[in-house]
Every structure is written in C-alpha cells, then in structure tokens.
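Asks: quick check, what structure comes out for this input:
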Amino acid sequence: MVVKDFFKTPDGRTAKLYRLRNSSGFGADITDFGGAVVSIWAPDRDGRMTDVLLGFGNPADYIENGPFFGAVIGRVANRIAGGRFTLDGKEYELALNDSNGKNTLHGGDCWGRRLWKADVIDNTMLALRLTSPDGDAGFPGEVEATLVYMVTEANELILDYTATSDRPTVVSMTNHAYFNLSGESAGNCLDHRVQLRADRRTEVDEFLAPTGSCPPVAGTPYDLNAGKSFRQIFADLPCGFDDNFVLGDVDGVMKRDVAVVSSDTTGIEVRVSTSAPGIQFYMGYFLDGTAVGKNGGGYPQFGAFCLETQLWPDAVHHSEFPSARLEPGRPYKQTTVYQFGIAE
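Replies: Model (predicted):
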C-alpha cells in the first residue's frame, strides 16, 4: 500500500494518506485523520478513472471539516434532540452544535475530527482504531471503535464498523462521504438518478429532529422506489432531501442494493448495501461554495449527495426505534458496501 504524509496537526502529529487499490485501479484514498475517505476512483463508461468524492484542496482543512467531507461519524450519527438524553436514570448533556442550536449533530465533538491509529493489513485493507474515553463529548463509558476499509476486485469499498464499551452507553456510526458521480468538480448533480428501496421515512420537526412518526412514502414525493431523477426531485422539493429512510425495523440484517444512484454524464453507478436499518439521503443543500475542493474551485449547493447508513436519528428518545444502546460484552457492529459500476 502506498502511504504518504498528508498534513501536520496543530499538536505536531502527522496525518497520513493511505492508497487502497485493486488490480484494475479502482480504489480509495483514506486519511487517518477523522478516518476520512478523501477520494474514490471509479471507471466511467469509457474506462477513464474519475474521482467521484468531494474533498478539500488543502489537506489541513480536514482538521475543522465543517461539512464532514468523507469523515467517520460518532459517537452518534445524525441528531440528538435537545442535546441531552437519559440512560439508566441519569441525564447526559451534550453540545448543541446543530446549525439551529437546538440539537447535537454527529456526536458534538465528532470522531471525524480526531487522529485515528492506522494499521495497514495489505494493499486493499486498512484498519483504523480510536479510543473514546468516559465522558468524551458528554457520553458515558470508554469506547473502543474500529473501522476496517476494504477494496475488492468487484469495485466495492466495504466499511466494517465495530465498537465496544466498558459500561452502558450509546453508539451509532456512519460515514459522511459526499458523492458526485460525474466527478468531484462537475458542479451540481442534476444529471443523476436515484432509486431508494424504502417504504417509510422518519418524520422530522422544523428543527430536523424526529417526531417519532414513520409515515409511508407511497403517494408522496418521498417515494423513490421506482427511481427518480435529481432534476425531478428538486422540482417537487426545492431544498431536496435531508431525510432518513427506513430500511427495516431491526439492526444487523444485511440488505442488498438499498440505494442505487447513477450519473447520465459518466455512466458511473453506485449501489449501497448495508446492515443498518436506516439511510440518510442528503442532497447537499448546505454546500455554499466556500469549501474549496481538490481542483481549486468551490463546491456549489447541490454539488453532491450523501448516503449515510445508520441507526434511525434520535433513537435515544424513541424506544420504538432500533436501539443505539451499547452494553459491555455486546459489540456494536455495522457493515456498509459501496459498489461501483456502469449503469445499464
């Protein structure tokens, strides 16, 4: 595996970049800072390798990483309403870091802004490890988290997450990759099409916190089961989606091809399979051109989309949701597969 220095952290440590490739050249560049996926190189319909992932032109921008480009998200992905939760009778207070000041977003002091310990397994596999101490960002328990990235000959990028704790706590991990299948500097994604196999969604309030209701999508603009162009989505919903779609009521059951997105321009297609019960489909509403990308230009609004596999948001407040509770001796596990190919 090719490994090179990426940037220096403020405390003088060196973040590195790891180049995972299969025999045909497909692969990903991953940094141990935040566990971020920096690039994904996939062949287009003419065989040209295309970087389909947004990322910073200046590597040191991953230190702050306001949009969470490619980052590992933890301890708890998505939103915790009100920045507090109760576990075994004790209330825990967290940072209100959502843009509206009402919720905790992505765990507050997110794991995607930490330097992880990296172990190279071979040219196609990288293991990243992080110790999150008791009280970290307000959460109880010392958690040992591991994420293994693997590239396969089938042009898959596989993410295997595990976490253990020494006392009861809550954990829900994901990755915040921003995709543009026409190329990371191609502008907006109006030339894309999505199919998302979900019959329900988790409804949210005006502050994007789940209400507890999971209405069916049939007969609404949220129904993507038959496939829909991004252009049509924006015609129906000018802000696009930033919503969790329900893939199942039980965590840990692998579901194949839950989301399929393709670009008309390049023909590149990504298929998502996951053991998680939910997937956040976000269409880049908050991108505003201020994040400078790898080719020196700013990323515009709707210049990417995210498919964040996860437990349902705010599960700590909804006993009917798949639980985020993590017990000692019972590891958290999640597997997600992003497979790249050419759309038919």
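Asks: only C-alpha atoms from now on, for both contacts and neighbour counts.
Replies: Noted.
Asks: measure the closest residue to residue 286 other than its chain neighbours to residue 327 for me?
Replies: The shortest distance from residue 286 to any non-neighbouring residue, by C-alpha to C-alpha, 6 or more residues apart in numbering, is to residue 301 (6.4 Å). Between residue 301 and residue 327 the computed distance is 40 Å (C-alpha to C-alpha, to the nearest Å).
Asks: quick one more, to check against the first:
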Amino acid sequence: MSVTRFIFDHAADGTPVEGVTLTSPAGVSATLIAHGARLVRLLAPDRAGTLSDVVLGFDRLSDYLESSAYFGATCGRYGNRIGGAAFTLDGVRHDLSVNEPPNHLHGGADGFDRRLWAMAVEEAENAVTFTLRSPDGDQGYPGELLAQTCYRLTADGTLDIRMTATTDAPTMVNLVHHSYWNLAGHAAGDVRDHRLTVLGGAITPVDDGLIPTGARLSVDGTPFDLRDGPLLADALDALGGTVGGGTVGGGTTGFDHNWCLDGGTEDVRLVARLDHPPTGRRLELLSDQPGLQVYTGGYLSAAIIGKNDQPYRPFAGIALETQRFPNSPNIGDFPSARLEPGRRYEHRMELRVTAGA
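Replies: Next up, the predicted model:
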C-alpha cells in the first residue's frame, strides 16, 4: 500500500488545494482532495485487469466551483433536502440558506462541498482525514460544528469512509458522500447497462419539490422494488409515467428518492450493490445509516464537461448516498438528525469494488 501527496490545483487567491492518492495491493487506488473532502478518482480493474476510473468528476478546481452536481463531495451540514429551508429546534425557528427555491439542498449555497478542509495524511493506515470547523449560524444552522471525513483504503481495495461531527449546541447534522459511479468507466456513457440492487422495502414518497411527504410507501409491485437487482434500463423504463406515491419525473429524470433500508443501524451492513456485467465490476455498499438516496443522474447534461473533456449526459453516473432521511428535521417520526453537545455524530460507509470472472 502507498500514499502519494500532491497539489491538485490552486484557489483564486493562490491557496494550494492538496490532494492524496491511496493505493492498495488489490489494484484499486483512490484520489481525494481537500476541497469538499472529495473523492475525485477511483481506479479499479475489470475482469481482464484493465484499470478504469469509475467515478465522475473534473480535472480543475474551477469546474468544481462552477458545478452544482456535488461530484464526489462531502455534503453538509445537512446532505439532501430540507423543505421550506427551515426547521424548528427547541421552539426556535432556524431559517437556512435557500439554494433550491424554496428549499435547502446539501447544506446551502456555501455548503461543506465548497469549503477547503484541512488535510492530515496517516500513511501507516493508508488513510487521510479532512477536518472542517463550521461556525455558529453557518448557512442558518445553530451551534459550532467540528466535522471530519476520513477515507481509508484497505488491502482488499475497500474504501472505508467515516464521517463524524461534534457540536457545542443542539443542531441538525446529516453528512453525505456524493460520488457518481459508472463501473464501465466515467467516460463510457450512461449506466443503463448496470444492475442495481437496493435492500430496502419502502421509499419515502415526495412532493413536486422532491420533499418527502412524511409517508413510507412499500416498494412491492412498484418500479421502486430493486431488491432483485434489475437492469437499470428496465427499472428506468418501468418508472415511465407512474407516480409511485410521489414525483418520479416521468422516466426522463429517473430516480431521485430515499429508500428506507432493511436491517439495524448498530453496525455496517450491505445496503446496495451495483453490477456491470460487461466488465465484471461490482460495487458493494455497506453502511450504518437508515436511508439511501438513489439518484440516477437525470439532471446531468452534455453541457457538463468532466475529466478528459468528457460530457456527462443524463444517466452518465449514479449516486448512492447513505443518509438520514431527507427533511428529517421537520418530520417527527423519521430517524432523528439531532446532535447534542457531548455526543458524536457518526456515519460510516464501505465501498468495495471487485471484478468477477
């Protein structure tokens, strides 16, 4: 295993943006940068041993700053949406940054994805930890928050992500990792030839603004039943004009919904699997969170020019975001996102890319 540090780019004021590449004996390598505590490249072999970069992203910092796609970023304080860009905590209303009117998305207009985090490399662990201090009132949130995202690449090529936070006053926290995956390679086109398995028996249906209504809808007999690993082309076509308990975009924008995951949250468990039969690559996602946002990239467009000048058209990649449920601060029976002083927020993901025969 090896760790290589480098300068990815420079901010407008000349500040260097550091990066690090972690390499494993399994042939997998992960490249992270301090801007947004972000995964910018993941090289993985296919069944023939050929390496491909399987996450979407950019080659330059300026492109990340201009993009609203959150490629590879740590999103916070609250990943996903909060309806009406406000919540009430202990009788006090907190108005948040409105960046998807009238709602709040991924921490606001100046969310954690847009910040330069401090970077500390741990060579003995083949790991890097990014740290960010968010002041009281940041984007409307109460309390000073100390957030950390640690990426560790294991000998078998598993990327272990641990997001943690502490606060000095009651607040809401939901840190989310936002990589887009294409197991054929980031420049291969769309993901309709992948198979997706999600181990969740219900979704949280949404309104026209993609805000959960507060209900939970069984996936039985709906296009949201992904438990048997359907081909994404078939799943997206089945979505078609169905409503399925909430807005689904009529098949043109695909999935952008939260699944209520099976199993407990005391430790990580398998929650999703993405397969690309032509290359043999498989991504297994394990997490300790109650929800999973599946976003099939329907709002991407050819105007987004990614790495190696590759246009990222709709469905060029799929984001699998483990999380607390969207709008949990406003829905009492959703899993709580509240964090108290003296307690520690923890969110763990394991991303394991392998290649079959």
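Asks: ok, back up a step: to which residue of structure 2 is the residue nearest to residue 286 of structure 1 aligned?
Replies: Matched across to structure 2, residue 301 of structure 1 falls on residue 314, judged by TM-score structural alignment.
Asks: figure out the helix or strand that that match lives in.
Replies: Take DSSP states H and E as the rule and residue 314 of structure 2 turns out to sit in neither a helix nor a strand.
Asks: now do the contacts for it.
Replies: 190, 253, 297-302 (C-alpha atoms under 8 Å, 6 or more residues apart in numbering).
Asks: how about a cut-off of 10 Å?
Replies: 189-191, 252-254, 296-302, 304 (C-alpha atoms under 10 Å, 6 or more residues apart in numbering).
Asks: ok, of those residues, which come out buried?
Replies: Taking 16 or more other C-alpha atoms under 10 Å as the criterion, what is buried in the contacts of residue 314 of structure 2 is 189-191, 252-254, 296-298, 300, 304.
Asks: now do residue 61 of structure 1: how many residues are near it, please.
Replies: 15 (other C-alpha atoms under 10 Å).
Asks: please report the distance of it from residue 167 of structure 1.
Replies: Taken as C-alpha to C-alpha, the span from residue 61 of structure 1 to residue 167 of structure 1 is 34 Å.
Asks: for the aligned partner of residue 94 of structure 2 in structure 1, what is the enclosing helix or strand?
Replies: Alignment note (TM-score structural alignment): residue 94 of structure 2 maps to residue 92 of structure 1. Per DSSP H and E, residue 92 of structure 1 falls inside strand 90-93.
Asks: for that strand, give me the average deviation versus structure 2.
Replies: Its aligned residues in structure 2 lie a mean 0.7 Å from strand 90-93 of structure 1 after superposition (mean C-alpha distance after the TM-score superposition for structure 1).
Asks: centre of the chain to that strand, how far?
Replies: Centroid separation for strand 90-93 of structure 1 versus its chain: 26 Å, with C-alpha atoms, centre = their mean, to the nearest Å.
Asks: cool, and stretch 104-124 of structure 2?
Replies: Worked out by C-alpha atoms, centre = their mean, stretch 104-124 of structure 2 lies 13 Å from the chain centre.
Asks: now swap in stretch 66-83 of structure 1 and tell me
Replies: 9 Å.
Asks: onto which residues of structure 2 does it map?
Replies: The aligned range for stretch 66-83 of structure 1 is 68-85, by TM-score structural alignment.
Asks: now do the contacts for the residue most central in space within structure 2.
Replies: The geometric centre of structure 2, computed from its C-alpha atoms, lies nearest to residue 178 (C-alpha atoms, centre = their mean), at 2.3 Å. Contact analysis of residue 178 of structure 2 by C-alpha under 10 Å, 6+ apart lists 38-39, 69-75, 79-80, 106, 113, 293, 295, 318-322.
Asks: strands of the stretch 101-250 of structure 1, start to end?
Replies: 103-105, 117-122, 125-132, 143-151, 156-165, 169-170, 174-175, 192-196, 200-201, 228-229, 242-246 (DSSP state E, counting those that start in this stretch).
Asks: to residue 254 of structure 1, which of those lies closest?
Replies: Across the strands of the stretch 101-250 of structure 1, residue 254 of structure 1 has its closest neighbour in strand 156-165 (12.2 Å, C-alpha to C-alpha).
Asks: with structure 2 superposed, average distance for that closest one?
Replies: After superposition, strand 156-165 of structure 1 averages 0.5 Å from its match (mean C-alpha distance after the TM-score superposition for structure 1).
Asks: for that strand, packing partners?
Replies: strand 27-31, strand 125-132, strand 143-151, strand 174-175, strand 268-274, strand 325-326, strand 332-342 (3 or more C-alpha pairs under 10 Å, 6 or more residues apart in numbering; DSSP states H and E).
Asks: pull up the aligned stretch in structure 2 for it.
Replies: So strand 156-165 of structure 1 sits over residues 158-167 in structure 2, by TM-score structural alignment.
Asks: what residues of the matching stretch count as buried?
Replies: 158-167.
Asks: and the corresponding residue of structure 2 for residue 130 of structure 1, how close does it get to residue 343 of structure 2?
Replies: In structure 2, residue 130 of structure 1 lines up with residue 132, judged by TM-score structural alignment. Computed as C-alpha to C-alpha, the residue 132 of structure 2 to residue 343 of structure 2 distance reads 17 Å.
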